[in-house]
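Student: Starting from these lines, generate the structure:
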Amino acid sequence: MAADNLQERNSRRKMLRAIKESLEQLKSPYLSCADLRHLSIQRLSMSISPEKEPLFFRPYNAPIQPPEIDTLADYYPEFDESPFRNAGYLGWYLNQYFQNCILPKKDLNPPGSFYVDFGSFKFGKLMDVSKPQWQVQAAWNIAHVTVPHMKVLMYSGIIGNEDELFRGELLAITDVMCRRLNTKSLRSHIIAPVLLFSVVGMHHIRVMEAYFNGEELVVRATGLYDLKHQNHALLIQLSKWWLSCASDRSTQEY
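Tutor: Presented below is the predicted three-dimensional model:
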């Protein structure tokens, strides 16, 4: 079994690297349906509604309250005409919100993750300074268990498009997956799910859950949520997904 898993992990990393290299050759930052098919990427729809069944990530199922930090409330972004700057401000705010929201029942219902310096995971650069710029703001793993699941928050200067995925989103996903499939402590796992929170211009976010099934990179994506104005109901819902735990779905076989 261990030898089979090693061979399968190597095979999947090789295919993911091939997808990444093809993504880097694209001239347009947006990917059409034809582009996705050519790259062996399958796009599906996703909902963060609590009524929907989870796939690899189960959202935090206890109450969450907004942070009680006056300065955080005061620092909700004031947006201007720069998509990248707007996305950076909003990405910073979301990162602070996720870290500081209040969990009244955390003793009985601990969150599925905690802050981690993502440099310790030895990912690649996770950024691109060429326009439209993009950068990863934060990456958390699942707390207290050895599973390959990762949650990633990124922001970019691209203008959000409901119909097309952004190259930077897929580059971040494939980079994280490749690294998780090359982590010794996770050698029994052949699937490395990624939950991506993608902040785009001018002031929107979408959530994407991705995994590689051995043949295709499957990407489930929500629509774009507008955060021009502070919306605590939406922020709480996003926080529940950011603090999610691993579901019971196996990552050791497919």
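
Student: Every contact and neighbour count from this point should use C-alpha atoms.
Tutor: Will do.

Student: Would you tell me which helix is longest in this protein?
Tutor: Using DSSP state H to define each element, the chain has its longest helix at helix 2-25.

Student: Show me what counts as buried in that helix.
Tutor: The neighbour-count check on helix 2-25 (16 or more other Cα atoms under 10 Å) flags 5-6, 8-10, 12-13, 15-17, 19-20, 23 as buried.

Student: which helices and strands sit right next to it?
Tutor: In terms of contacts (3 or more Cα pairs under 8 Å, 6 or more residues apart in numbering; DSSP states H and E), helix 2-25 is packed against helix 167-180.

Student: and the next helix-or-strand element following the helix it packs on, how far from the chain's centre?
Tutor: Beyond helix 167-180 in the direction of the C-terminus, DSSP states H and E gives the next helix or strand as strand 194-201. On the basis of Cα atoms, centre = their mean, to the nearest Å, strand 194-201 is displaced by 5 Å from the centre of the chain it belongs to.

Student: got the angle for the next helix or strand after strand 194-201 vs helix 2-25?
Tutor: Scanning the chain past strand 194-201 towards its C-terminal end, the next helix or strand to appear is strand 204-212 (assignment: DSSP H and E). Interaxial angle of strand 204-212 relative to helix 2-25 (axes from the mean of the first three to the mean of the last three Cα atoms, to 10 degrees): 140 degrees.

Student: Strand 204-212: how far from the chain's middle?
Tutor: What separates the centre of strand 204-212 from the centre of its chain is 5 Å, taken as Cα atoms, centre = their mean.

Student: which residues sit against it?
Tutor: Counting contacts by Cα atoms under 8 Å, 6 or more residues apart in numbering, the residues outside strand 204-212 that touch it are 12, 46, 48, 87, 160, 173, 191-199, 217-228.

Student: at 6 Å instead, please
Tutor: Contact with strand 204-212 is made by 193-199, 217-227, as judged by Cα atoms under 6 Å, 6 or more residues apart in numbering.

Student: ok, which stretches of the stretch 1-150 of the chain are strands?
Tutor: Counting by DSSP state E, counting those that start in this stretch, one finds strands in the stretch 1-150 of the chain at the ranges 30-31, 41-45, 57-58, 127-128, 134-141, 150-159.

Student: The longest one: how far from the chain's middle?
Tutor: Meaning strand 150-159. 8 Å.

Student: To check against the first, give me the structure of this:
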Amino acid sequence: MDDQLRVERKARRQALNAIYGQLGGLDHRLLPAQFKQVKINHTRMPLDADNAPYYFSAYPYPIDEPEYEYPEDAEDWPEFDGCPYKNAEHLAICLNRFLCRCEIPDEGTHPPRFEMSSWGNFNFQDLGSVTLGSQWQVESIWYDANTGSPHMVALMWSELAQPQNEELCRGEVDAAIMIMHGRLRDPALRPHVIAPVLLLSAIGEHYLRVIEAYFDKGQLTMRSTPLMDMRERDLGWLIALARWCWGGPSSKNTQLIKS
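Tutor: Below you'll find the model as predicted:
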């Protein structure tokens, strides 16, 4: 690894550490007025052809609902109550079960780029917090095991009552930073200076949003979809989420452009 690349990767890790340190003094609910203070650029990201994630591509071939051998194996869609922590956790568990068991008919001829794994298999810190009132946890991750790209998809949940589209959970930002930092420490990913993260974020009471996060040009960008009400099981939306989990990196460059 040449000196310019080493210096750049270290500088980005240090910048991520600085943002992470500033977040420690803030509430679990991050307000728009605080984003500029901690160098976060928060923008909207509808999941359509014109505004799709920059660094990720969806799996383009058929994905079908899981076929469970026994009814008790199917995801038990939560009956949401007044506890944001339990609601978000139960929603993430249901999503995890669906996403890991969905059927990919063309897997033999058109295998997905991403593979599913536990975050414990990587060089991350503990991707979660048990602090009452601001609990969060990453459940599963998807990554490209074949080409050595730094991209990662993560399913997580956050404890937050009455979330708003213009706000973020501190847990969402913490998770993105910790994953990016770990990827930029990984010697196998040394050609790369951008480590994009796509979060599938379940939030109490019964919401979900997708967030694309990446650090470049001195700021952390968080592009989030509008909050989706998940009180009713929507198969079309679940399949759409599965496409992003089992997709892969886009063609957008993540390596250092040398000066």
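
Student: Including mean neighbour count and distance to residue 109 of structure 1, could the strands of the stretch 1-150 of structure 1 go into CSV?
Tutor: Conversion of those to CSV gives the following (neighbours: other Cα atoms under 10 Å; distance: least, Cα to Cα, whole Å):
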stretch, mean neighbour count, distance to residue 109 of structure 1
strand 30-31, 18, 39
strand 41-45, 15, 29
strand 57-58, 22, 13
strand 127-128, 16, 34
strand 134-141, 23, 17
strand 150-159, 24, 19
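
Student: now these as a markdown table including distance to residue 245 of structure 1?
Tutor: Compiled in a markdown table, these are given as follows (distance: least, Cα to Cα, whole Å):
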| stretch | distance to residue 245 of structure 1 |
| --- | --- |
| strand 30-31 | 30 |
| strand 41-45 | 21 |
| strand 57-58 | 5 |
| strand 127-128 | 26 |
| strand 134-141 | 9 |
| strand 150-159 | 10 |
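
Student: ok, now how distant is the residue nearest to residue 1 of structure 2 when sequence neighbours are not counted from residue 83 of structure 2?
Tutor: Sequence neighbours aside, residue 190 is the residue nearest to residue 1 of structure 2 in space, at 7.0 Å (criterion: Cα to Cα, 6 or more residues apart in numbering). Distance of residue 190 of structure 2 to residue 83 of structure 2, computed by Cα to Cα, to the nearest Å: 43 Å.

Student: Over to residue 15 of structure 2?
Tutor: 35 Å.

Student: cool, residue 146 of structure 2 as well?
Tutor: Where residue 83 of structure 2 is concerned, residue 146 of structure 2 sits at a distance of 41 Å (Cα to Cα).

Student: and if you look at residue 193 of structure 2?
Tutor: Counting by Cα to Cα, the gap from residue 193 of structure 2 to residue 83 of structure 2 is 40 Å.

Student: Looking at those two, which one has more neighbours?
Tutor: Under the criterion of other Cα atoms under 10 Å, the comparison of residue 193 of structure 2 against residue 83 puts residue 193 first, with 26 against 14.

Student: Check the alignment and tell me where the more buried one lands in structure 1.
Tutor: Residue correspondence to structure 1 (TM-score structural alignment): residue 193 of structure 2 is matched to residue 190.

Student: that older thread, count the neighbours of the residue nearest to residue 1 of structure 2 for me.
Tutor: A count of nearby residues for residue 190 of structure 2, using other Cα under 10 Å, gives 20.

Student: List the contacts of the spatially most central residue of structure 2.
Tutor: In structure 2, the residue lying closest to the centroid (Cα atoms, centre = their mean) is residue 199, at 1.6 Å. The neighbourhood of residue 199 of structure 2, defined by Cα under 6 Å, 6+ apart, consists of 153-155, 210-211.

Student: ok, so of those, who is nearest residue 97 of structure 2?
Tutor: The shortest separation between residue 97 of structure 2 and any of the contacts of residue 199 of structure 2 is 11.2 Å, and it belongs to residue 155 (by Cα to Cα).

Student: Could you find the closest non-adjacent residue to the closest one?
Tutor: In this structure, residue 155 of structure 2 finds its nearest non-sequential neighbour in residue 200, 4.7 Å apart by Cα to Cα, 6+ apart.

Student: Just give me the neighbour total for the one you found.
Tutor: Residue 200 of structure 2 has 26 neighbouring residues, counting by other Cα under 10 Å.

Student: Also residue 81 of structure 2?
Tutor: The criterion is other Cα under 10 Å. On that basis, residue 81 of structure 2 has 11 neighbouring residues.

Student: now the one 10 residues further on
Tutor: Around residue 91 of structure 2 there are 28 other residues, counting by other Cα under 10 Å.

Student: And it, what's its match in structure 1?
Tutor: Aligned partner of residue 91 of structure 2 by TM-score structural alignment: residue 90.

Student: Not counting sequence-adjacent ones, nearest residue to its match?
Tutor: The shortest distance from residue 90 of structure 1 to any non-neighbouring residue, by Cα to Cα, 6+ apart, is to residue 77 (6.2 Å).

Student: Check the gap between the one you found and residue 136 of structure 1 for me.
Tutor: In this structure, residue 77 of structure 1 lies at 18 Å from residue 136 of structure 1, with Cα to Cα as the measure.

Student: Also residue 52 of structure 1?
Tutor: With distances defined as Cα to Cα, the gap from residue 52 of structure 1 to residue 136 of structure 1 amounts to 27 Å.

Student: same thing with residue 89 of structure 1?
Tutor: Noted for residue 89 of structure 1: a distance of 13 Å to residue 136 of structure 1, by Cα to Cα.

Student: same question, residue 86 of structure 1
Tutor: In this structure, residue 86 of structure 1 and residue 136 of structure 1 are 15 Å apart, going by Cα to Cα.

Student: Find me the equivalent region of stretch 231-248 of structure 2 in structure 1.
Tutor: Here stretch 231-248 of structure 2 aligns to structure 1 at residues 228-245, judged by TM-score structural alignment.

Student: Brilliant, that's me finished.
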